[in-house]
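**Student:** Got a predicted structure plus its sequence, pasted below:
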Amino acid sequence: MKSDDQTLILRKKVVKLHITFDDIVSATNNFADDNLIKRGSIADVHKGKLRSNEQSDVFIRRFRPSSGLRYLKFLKEVATLSHLNHRNILSFVGFCDDNLEMMLIFKYEDNGSLDRYLGDPNLTWSQKLKICVGVANALRYIHKVTERYLYHGFSQYIKSTKILLDKHWEAKLCCFGFHINNDNNNDIIHIEDYINNGVALRSPSQVSYVYSFGIVLFEVICGRKEPIGDDKSLVSVATRLYEEGKLDDMINSDLRKQMHPLSLPIFSQLAYDCVKKRPRMVLIMGRLKDASDLISTHERLVR
């Protein structure tokens, strides 16, 4: 099938998700600086209130003409996002392709992204563990989707900035890149950036996102974001301390007080294994369940 024919077929399939350029201009106050969340090398991210969609708060990825993104790949991304349906996947609202624009529109969650709360003592260990369980559920779901539709994975690695939190502190994973290559996006910390031994992972796959999920687990338990300053890698420091039996030195003290004594070794070993051994998602889910089961036990003990 010619690419032009494929483009027309895809466009017809997703036409109900089309949002007009005028609606987006109105939602973002003409892309006002006050509504700019961040600038990226291939796309800028804006927030807004979409009046055509029940006054929904949204964020918009507006791809730059210089990104090199092909329209067919953009439509494939739209079609794939429209198939996702999971409580821990951020809701996809629609797209805009008017005036040669390429924009993806998602629901904006009340509490922003996880990276803002890594060191926040007001977010409890129970809540943070629930968030990690939610992300793991989303990853397991995505892995099934990629197998079903014969994708080779998604090109964005898991980061705490890509985990949004709703008003109930439920995790919502976002910004996947099933068909959009983000390799030249300077805002994305690549797997290779974390590896000090010079071994690069293969193309995006379950192995790579398990590795990056391990980084998120270390961020959660240590209460700080990768990297940790002066170009030091949190994951390299944390894995070394774990191997030396000294990871306690990095653990957030407020979190430690809320943990069952067995919860810390379970969680820290899982983070280490994700980085070093890349276990399967079924094993990851089992370990997180073990850690979750200990929460109620610990809460009964400290009452």
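**Tutor:** Nice, I can see it. Numbering: from 1, shown residues only.

**Student:** Going by C-alpha atoms from here, please, whenever you check contacts or count neighbours.
**Tutor:** Will do.

**Student:** Tell me where the protein has helices.
**Tutor:** Assigned by DSSP state H, the helices in the chain fall at 3-13, 21-27, 71-83, 125-148, 191-194, 206-222, 234-243, 253-258, 263-276, 281-302.

**Student:** ranking these by burial, who's on top?
**Tutor:** Neighbour counts (mean count of other Cα atoms under 10 Å) averaged over each of the helices of the chain peak at helix 206-222, with a mean of 25.

**Student:** What lies in contact with that helix?
**Tutor:** The contact list for helix 206-222, computed with Cα atoms under 8 Å, 6 or more residues apart in numbering, reads 118, 128, 132, 143, 153, 157-160, 191, 201-202, 225-226, 234-235, 238, 250-252, 255, 267-268, 270-276, 278-281.

**Student:** And stretch 168-185, by the same measure?
**Tutor:** By Cα under 8 Å, 6+ apart, the residues outside stretch 168-185 that reach it are 40-42, 69, 73-74, 76-77, 80, 87-90, 111, 127, 130-132, 134-135, 138, 151, 153-157, 162-166, 188.

**Student:** if we can go back for a sec, between the helices of the chain, which one is nearest to residue 52?
**Tutor:** Judged by Cα to Cα, the one of the helices of the chain that comes nearest to residue 52 is helix 21-27, at 7.0 Å.

**Student:** which strands and helices sit next to that closest one?
**Tutor:** Counting contacts by 3 or more Cα pairs under 8 Å, 6 or more residues apart in numbering; DSSP states H and E, helix 21-27 packs against strand 43-50.

**Student:** chain center to the strand it packs on: distance?
**Tutor:** Distance, stretch centre to chain centre, for strand 43-50: 17 Å (Cα atoms, centre = their mean, to the nearest Å).

**Student:** How about residues contacting it?
**Tutor:** Residues from elsewhere that reach strand 43-50 (Cα under 8 Å, 6+ apart): 23-24, 26-29, 31, 35-39, 55-64, 67, 108.

**Student:** Mind checking which of these are buried?
**Tutor:** Neighbour counting by 16 or more other Cα atoms under 10 Å classes 23-24, 27-28, 31, 35-36, 56-64, 108 among the contacts of strand 43-50 as buried.

**Student:** can you tell me which of those are in strands?
**Tutor:** Judged by DSSP state E, strands contain the following of the buried ones among the contacts of strand 43-50: 36, 56-63.

**Student:** another one to put next to it:
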Amino acid sequence: MEASLQTILQQFEHLKIQLDEITSATNNFDDETNCIGYGGFGKVYKGEVSLAERRSMAAIKRLDRRHGQGEAEFLKEITMLSRYKHENLISLLGFCYQGDEAILVYEHASRGSLDRHLNSPHLTWSQRIKICLGAAKGLRHLHDPKETHQRLIHCDVKGGNILLDDHWNAKLADFGFSIMGPANDLHSTVINLAAGTLGYIDPLYHLTNTLTKESDVYSFGVVLFEVLFGRLCYTHSNGHVQQILVPTWKKCYEEKKLKDIVFKDPTIQPLEQSALEIFSDIAYLCLKESRDARPKMAEVVTELESALESQELLKSLELAANEEFKGEWNKHRSYYEEITMSAENPVNYRSEVELMRLMFKGVLLKGGKTWLSLNKKGEQCEMISIAECLDPKFKCESTSR
């Protein structure tokens, strides 16, 4: 393995960082002052390293072979992160393979992993949804290559592998278990005898030992419910998992009891009703037993964007609302409800805020010839097709030509 690994690593020569640089950056791997975490690969340290004539704070992951991972996972991280570039994927800055050391150097996500912030009173619901949306976009990039790269199945999607930067942007990380599949394969089925984390693993994996991109979707659904309820998907004691909460969460959704256990904190704005429904609906679909019934990550992204729009609209209305707007809205609400039903493409809404969002976006009426919308002052804005303004005789002459 040693000789073949060295041969493969030659193509990544530009990413090599000397061991002296890393030991200096980590104070010789000082656990007390520089260690910021640990996982299956080993401990993670923070430290400044020199890159392209500048110094950057980095996360430095040092392989500990006693945890069961080794050169195969080390090489996979390098090859995967060199090939897959996206704003919602953690960036590989370099590596060191020298003596007995195998070290990976990443961009530093200063706020750590998502699982540490599930019950934080400092994160608003808008921020929580944005984090989920960012992670979903990163996973969509891996699943839907659009001929730019091979499809990648992450195989270990969980809150601990979603990192957060200074601005709470989500970065999907840890590709040691990831597996590539052909871009034109609808399901990208693979066989793997050891992958994932208890509580997040696709239940069908235990029955078939097969993983697909839909397995990642299941794991992401678990993360969505963790964010919704503000806690991990399992209980544990003495370092051992005692109970997986996912079945209980699914039952709460089916019995329409989500409001009883959704994360709440008096210091943050509550989750808007339509945002709750959109968010929980897509989370539940991700957890469907049938892989065919689970949504694609592109669909998950779309739904999370809608949930964020609803939550952001509630925020903007509360900040900017005035008595004049409220009066106008209440006066015409029944009219707006009728409009949504008579639109060119009738639309459904789940709350008053979502009805407002629909009206702010606008709806097509009269066979698609009229566009009606509201501005933030509550004023109606109507755009009419030029065909409606033309003289009927002129229209006939134009049509006959």
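**Tutor:** Now that the structure is in, tell me what you want to look at. The structure presented is a predicted model; accordingly, all values stated were derived computationally and were not measured.

**Student:** returning to what we had before: now the two most distant members of the ones in strands among the buried ones among the contacts of strand 43-50 of structure 1.
**Tutor:** Farthest apart among those by Cα to Cα are 56 and 63. That separation is 21.3 Å.

**Student:** counterpart of residue 207 of structure 1 in structure 2?
**Tutor:** For residue 207 of structure 1, the aligned position in structure 2 is residue 214, judged by TM-score structural alignment.

**Student:** Please report how far that match lies from residue 129 of structure 2.
**Tutor:** Per Cα to Cα, to the nearest Å, residue 214 of structure 2 is found 21 Å from residue 129 of structure 2.

**Student:** quick one on the thing from earlier: closest one to residue 103 of structure 1 out of the ones in strands among the buried ones among the contacts of strand 43-50 of structure 1, please.
**Tutor:** Taking Cα to Cα as the measure, residue 103 of structure 1 lies nearest residue 62 of those, at 4.5 Å.

**Student:** Make sure the closest one is actually in contact with residue 100.
**Tutor:** No - applying Cα atoms under 8 Å, one finds residue 62 of structure 1 not in contact with residue 100, separated by 11.3 Å.

**Student:** Give me the contact list for stretch 282-299 of structure 1.
**Tutor:** 126, 129-130, 132-133, 136-137, 140, 258-260, 262-263, 266-267, 270.

**Student:** try 6 Å
**Tutor:** For stretch 282-299 of structure 1, the surrounding residues in contact (Cα atoms under 6 Å, 6 or more residues apart in numbering) are 260, 263.

**Student:** what range in structure 2 does it sit on?
**Tutor:** For stretch 282-299 of structure 1, the aligned range in structure 2 is residues 298-315, judged by TM-score structural alignment.

**Student:** Kindly report the same for stretch 235-244 of structure 1.
**Tutor:** With TM-score structural alignment as the criterion, stretch 235-244 of structure 1 aligns to 246-255.

**Student:** quick one: that stretch to chain centroid distance?
**Tutor:** What separates the centre of stretch 246-255 of structure 2 from the centre of its chain is 22 Å, taken as Cα atoms, centre = their mean.

**Student:** Determine which residue in structure 1 is aligned with residue 26 of structure 2, please.
**Tutor:** Alignment note (TM-score structural alignment): residue 26 of structure 2 maps to residue 28 of structure 1.

**Student:** contacting residues around its match?
**Tutor:** Residues in contact with residue 28 of structure 1 (Cα under 6 Å, 6+ apart) are residue 48.

**Student:** and it, how far is that from residue 60 of structure 1?
**Tutor:** As it turns out, when the distance is counted by Cα to Cα, residue 28 of structure 1 lies 9 Å from residue 60 of structure 1.

**Student:** With residue 8 of structure 1 instead?
**Tutor:** Using Cα to Cα, which is the criterion applied here, residue 8 of structure 1 is 24 Å from residue 60 of structure 1.

**Student:** likewise residue 149 of structure 1?
**Tutor:** Look at residue 149 of structure 1 and residue 60 of structure 1: by Cα to Cα, they are 26 Å apart.

**Student:** And for residue 37 of structure 1?
**Tutor:** Residue 37 of structure 1 is 9 Å from residue 60 of structure 1, by Cα to Cα.

**Student:** cool, and residue 78 of structure 1?
**Tutor:** 13 Å.

**Student:** for residue 51 of structure 1, same thing?
**Tutor:** For residue 51 of structure 1, the distance to residue 60 of structure 1 equals 14 Å [Cα to Cα].

**Student:** Repeat that for residue 130 of structure 1.
**Tutor:** When Cα to Cα is applied, the distance between residue 130 of structure 1 and residue 60 of structure 1 equals 27 Å.

**Student:** end to end, how far does stretch 311-330 of structure 2 reach?
**Tutor:** Here the two ends of stretch 311-330 of structure 2 are set 20 Å apart, with distance taken as Cα to Cα.

**Student:** got the contact list for the aligned partner of residue 280 of structure 2 in structure 1?
**Tutor:** For residue 280 of structure 2, the aligned position in structure 1 is residue 268, judged by TM-score structural alignment. By Cα under 6 Å, 6+ apart, the contact list for residue 268 of structure 1 is empty.

**Student:** let's see 10 Å
**Tutor:** Taking Cα atoms under 10 Å, 6 or more residues apart in numbering as the contact definition, residue 268 of structure 1 lies against 214, 217-218, 221-222, 238-239, 242, 247-248, 251, 274.

**Student:** Check residue 14 of structure 2 too.
**Tutor:** When contacts are taken as Cα under 10 Å, 6+ apart, residue 14 of structure 2 is in contact with 93-95.

**Student:** conserved subset of those in structure 1?
**Tutor:** For the contacts of residue 14 of structure 2, the subset whose aligned partners also touch in structure 1 (both residues aligned by TM-score structural alignment, their matches' Cα atoms under 10 Å) is 94-95.
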